[in-house]
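[1] What follows is a predicted structure for the sequence shown.
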Amino acid sequence: MSSLSQLGRVHFLGMAGVGVSAIARLMLAEGVPVSGTDGKDLPVLREFRDAGVPVRVGYAEDNIRSVEEETGTTIDTVVASSVAKAGRNVEYDAAAAAGKRMLHRSEGLAACMSAKRGIAVAGTHGKTTTSSMTAVMLSAAGLEPSFAIGATVSGFGTNAQAGAGQWFVAEADESDGTLVNYCPEIAIVTNVEPDHLDHYASAEEFEQVFVTFVGNILPGGALVLCADDDGARSLGRKVAGGLESKGGSVLTYGFAADAGLRLSDHSDGADGQRFTLSCHDETAQVVLAAPGRHNALNAAAAVGAGLCAGMALSDAAEAVSSFAGSSRRFEKRGEIAGIRVIDDYAHHPTELAAVLSAARSAVGAGAVHAIFQPHLFTRTEAFAKEFGEELRRADTAAVLEIYPAREEPIEGVTAELLGHPVLQRQAAVDQAVRAAQPGDIILTLGAGDVTELGDDIVEGLRQARPAEGGAVDGP
């Protein structure tokens, strides 16, 4: 593993991406000279320009040489996103040919963590929220953590921060197997449910990457594991002996009766949720604004990490209660005439079920209207039936065409496989606006550009209900 002191001047490929931009922010804050390129001139690049960072838009063979000439220094290391790959990115290939040290994004993040005590959060679902909750908890307790998370954290206004404290919270991504590049002191695994089968050859290969990740926990470290998830339990059985042989430990959490950190007395409503956490002979209350049983589990995971980091249960429970949300995680985009517009990143059937269940709890006697955009042809092919079943939890549901991201179409794989009306974007907005009544929730769901519809829906509601004031109560 590289340390920051070994990297020299660092150039980033895919600098506007949420993961790469986080690492660039951290390195910049630590005094590392940085530069970068992205294929699009996105708003985040303005932040770096304002800080005096050399930024290029559009990949080119001579970008790195151009930056070196501009700064009068040599670029030593290139940190690349998962999209910027050898043979597929001319700037990457030119840097490699010039003998630059080439690191994947995850290796750059691991270098940022190397001087701190790491808490790495992994799992098929819930990583971003759990990472955010952990960072908020440590911050509220006065521990001034560093963090790098895949979404903007409410209260911080950023997805990455270099704190003065000893702890570093990182979201560890399993989608491309790079979570094995982290060596944390504390690891959280929220669940293990096969996904990303465009990258993994089998469910067994997917599960093995978590075994390897847990094997990287430092001697004397801890694994915080969800007792309510079968995949996580199976992982625990596989790795417990290895952890114990290195002086490590496992703390389970969940509603399960045998969980080491147990949730009980759970109530969920329009204003959030309350529950009790018990560990050994201690109990503490959590009052959480974020709705949904899945978020209660995420909060328990964060508290579990806090316990492993030496916090008292009461202090950790009080601190995690200050969590106000993360971008694209049940994020309120606006409210017109009592109709709430909520956006969520849910792009797997399990995530869809959790968000729709949370919406049902939050809406009370109202109705839930869902607009879902499938993400990736391979994921749609694998889970079309499950997506269709989960969307039946909504009172009305519309599906957009598949968001392809990095993939080429697969013959016969279309949004129609989900068994719900497939609408164009404006038609989906119009349908939701017509159907919604005061007290209802409209959800935009998916990992693609469906998030852009939130503002369109709010505006559509404002125009459709001028007699009711049309005032927007934003997030």
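    That came through fine.

[2] contacts and neighbour counts: CA atoms only from here.
    Fine.

[3] now residue 302: how far from residue 230?
    The gap separating residue 302 from residue 230 is 20 Å, by C-alpha to C-alpha, to the nearest Å.

[4] which residues touch stretch 211-227?
    By C-alpha atoms under 8 Å, 6 or more residues apart in numbering, the residues outside stretch 211-227 that reach it are 179-191, 232-233, 235-236, 238-239, 242-243, 246-256, 258-259, 297, 301, 304-305, 308.

[5] Next, the buried residues of it.
    Neighbour-count burial for stretch 211-227 flags 211, 213-219, 221-227 (criterion: 16 or more other C-alpha atoms under 10 Å).

[6] hold the first one in mind and look at this next one:
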Amino acid sequence: MDKKNVHFMGVGGSGCSAAFALARHSGFEVSGCDLEKTSPYLDKKLTKLVQTGHSSSHLVGVDLLVYSPAIPLLDQANKELTSAQEKGIRTMPWEKFLAEYIIPGKFLIAVSGAHGKGTTTAMIAAILEKANFDPTCLVGAKVSSWGRNYRLGGSKYFVLEADEYKERFLVYRPDFAVITNIDYDHPDYFKNIESVKSAFSKFVNNLKPGSVLVNGPDVDLKNPNGQTKKLEVVENFDLKLPGNYNKLNASLAAIAARSLNIKEKIIKETLESFPGLARRFEFKGEEKGVLVFDDYAVHPKEISETLKATREKFPDRIIWLVFQPHTFSRLKVFFGDFVSVFEDSPVDKILLVDIFAARERNEGTISSSDLVTKIKKKEVRYISSLDETAAYIAKYTSVGNVIMTMGAGDIYKLPDMILKKLSNKS
């Protein structure tokens, strides 16, 4: 297909928004739509190309329909999607669009893993940027120094966060891959840890001839098509980012950079000045002496590591955690792990809000209040809505308290709500 008209559905999503922007910059005529016209991921300069809602009227003159995979999951009979198929318009998820139309001819560096892949991707891209490699990059979160979730480069290098969910990363054939770790997650698709390992094995088998694979310390996969490297010792970089997990991410990024013959000075300086990603231990503001942070963690292991880092950063302060579980299936499968993590967490107060359904439907079999009843040894409370939660925090917090909001749903809205209510507090 020549550079023709491409319409993006679900353009506000963390990945689809970046694919939309890269398509526009690559010379495609693009349009987009989503249920809401604004999104924390969507480039504000491109909102003029976005329509609200889904409609078959969006398909006039369209040659290719690219969609967020969440759309067919949530709405199998979506009129816009089914209408495109009936009209003979080719449809594909945004990952496949990248693989077919944007990545060919590029040197693809793909970073995957259960935890830390976004930060590691951005770290590698930042090092390449500093070393004048001028990479294109796509991350599933806004990179603080870019103010968006993508970077448009002019070279052959393309650095990509590759998502293992539903084995979506199998559309790519990387020249270079990093696997941070392998863990059981996404129980709505993967049945057990063995099925997760099988997916990563397929991903590694997709590597190109002459490729390089970098394994995290707990990953034991072998690249059948080239070199295999392994992180043996986590380096003690003096990072701006808290937590040992970020030192692991930085160490993997350093191995990748060295494999591309980038100088040690550039690697060290870039990593130690790296500002991080949005929603990854992100400082949102201070009001009335209360510090508010936000994080994307949803898996028990991620929650545990982030809360340890929070306590290390603030050893003597009262710490509040506000957690929004993400998907019913994840809470159900890891219920016991969530209970243990919260009971053992180094925080003082825990608030749980309603589960964010995402791609799932509420069957009434599990709730956040179920989790509250099982957590002992901690001051824990269930509050259903974000607005009520913000009001409660504003009422009961005091100078010096630290608030950490956490989850992958719409809880990203809560920090600003808290700060606003605190500012109105007399």
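    That came through, no problem. Note that the structure is predicted; figures quoted are calculated from it, not measured.

[7] among the contacts of stretch 211-227 of structure 1, which ones are buried?
    Buried members of the contacts of stretch 211-227 of structure 1, counted by 16+ other C-alpha under 10 Å: 179-191, 232-233, 235-236, 239, 243, 248-256, 259, 297, 301, 304-305, 308.

[8] From those residues, which land in strands?
    Using DSSP state E, 186-189, 249-254 are the members of these that sit in strands.

[9] With distance to residue 44 of structure 1 added, can I get the residues you listed in TSV?
    As requested, these are exported to TSV (distance: C-alpha to C-alpha, whole Å):
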residue	distance to residue 44 of structure 1
186	31
187	30
188	29
189	30
249	40
250	39
251	38
252	38
253	37
254	37
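
[10] Closest one of those to residue 107 of structure 1?
    Nearest to residue 107 of structure 1 among those, counting by C-alpha to C-alpha, is residue 187 at 16.9 Å.

[11] per the alignment, the closest one corresponds to what in structure 2?
    Counting by TM-score structural alignment, residue 187 of structure 1 corresponds to residue 177 in structure 2.

[12] Settle this for me: that match is touching residue 110, isn't it.
    Yes: in terms of C-alpha atoms under 8 Å, residue 177 of structure 2 counts as a neighbour of residue 110; the distance is 4.8 Å.

[13] nearest spatial neighbour of residue 14 of structure 2, skipping sequence neighbours?
    residue 140 (5.1 Å; C-alpha to C-alpha, 6 or more residues apart in numbering).

[14] To which secondary structure element is the spatially most central residue of structure 1 assigned?
    Note on structure 1: the residue nearest the mean C-alpha position is residue 128, at 3.0 Å, using C-alpha atoms, centre = their mean. Using DSSP states H and E, residue 128 of structure 1 sits in helix 127-140.

[15] could you give me the residues in structure 2 that that helix aligns onto?
    Alignment of helix 127-140 of structure 1 against structure 2: residues 117-130, by TM-score structural alignment.

[16] And that stretch, how far out from the chain middle?
    Relative to the mean C-alpha coordinate of its chain, stretch 117-130 of structure 2 is positioned 14 Å out (C-alpha atoms, centre = their mean, to the nearest Å).

[17] Return the set of buried residues in it.
    For stretch 117-130 of structure 2, using 16+ other C-alpha under 10 Å, the buried residues are 117-130.

[18] what's the closest non-adjacent residue to the counterpart of residue 388 of structure 1 in structure 2?
    Superposed on structure 2 with TM-score structural alignment, residue 388 of structure 1 falls opposite residue 339. Residue nearest to residue 339 of structure 2 in three dimensions, not counting chain neighbours: residue 375, with 5.6 Å by C-alpha to C-alpha, 6+ apart.

[19] Ok, residue 340 of structure 1 next?
    Leaving out its chain neighbours, the residue that sits closest to residue 340 of structure 1 by C-alpha to C-alpha, 6+ apart is residue 441, at 4.8 Å.

[20] Tell me which residue of structure 2 lines up with the one you found.
    Alignment of residue 441 of structure 1 against structure 2 is given by TM-score structural alignment, with residue 402 as its counterpart.

[21] So the counterpart of residue 423 of structure 1 in structure 2 versus residue 369 of structure 2, what's the distance?
    Aligned counterpart of residue 423 of structure 1 in structure 2: residue 383 (TM-score structural alignment). Distance, residue 383 of structure 2 to residue 369 of structure 2, by C-alpha to C-alpha: 9 Å.

[22] Find residues that contact each of those two.
    residue 352.

[23] could you pull out the strands for the stretch 201-350 of structure 1?
    222-226, 249-254, 261-269, 272-279, 282-288, 331-336, 339-344 (DSSP state E, counting those that start in this stretch).

[24] Most tightly packed of these?
    Neighbour counts (mean count of other C-alpha atoms under 10 Å) averaged over each of the strands of the stretch 201-350 of structure 1 peak at strand 222-226, with a mean of 28.

[25] which bit of structure 2 covers that one?
    Under TM-score structural alignment, the match for strand 222-226 of structure 1 is residues 212-216.

[26] One more: stretch 399-408 of structure 1?
    Using TM-score structural alignment, stretch 399-408 of structure 1 lines up with residues 352-361 of structure 2.

[27] Next, the distance between the ends of the matching stretch.
    Stretch 352-361 of structure 2 end-to-end distance (C-alpha to C-alpha) = 19 Å.

[28] what's it in contact with?
    Under C-alpha under 8 Å, 6+ apart, the answer for stretch 352-361 of structure 2 is 70, 73-74, 322-328, 367-369, 372, 380-386, 389, 409-410.
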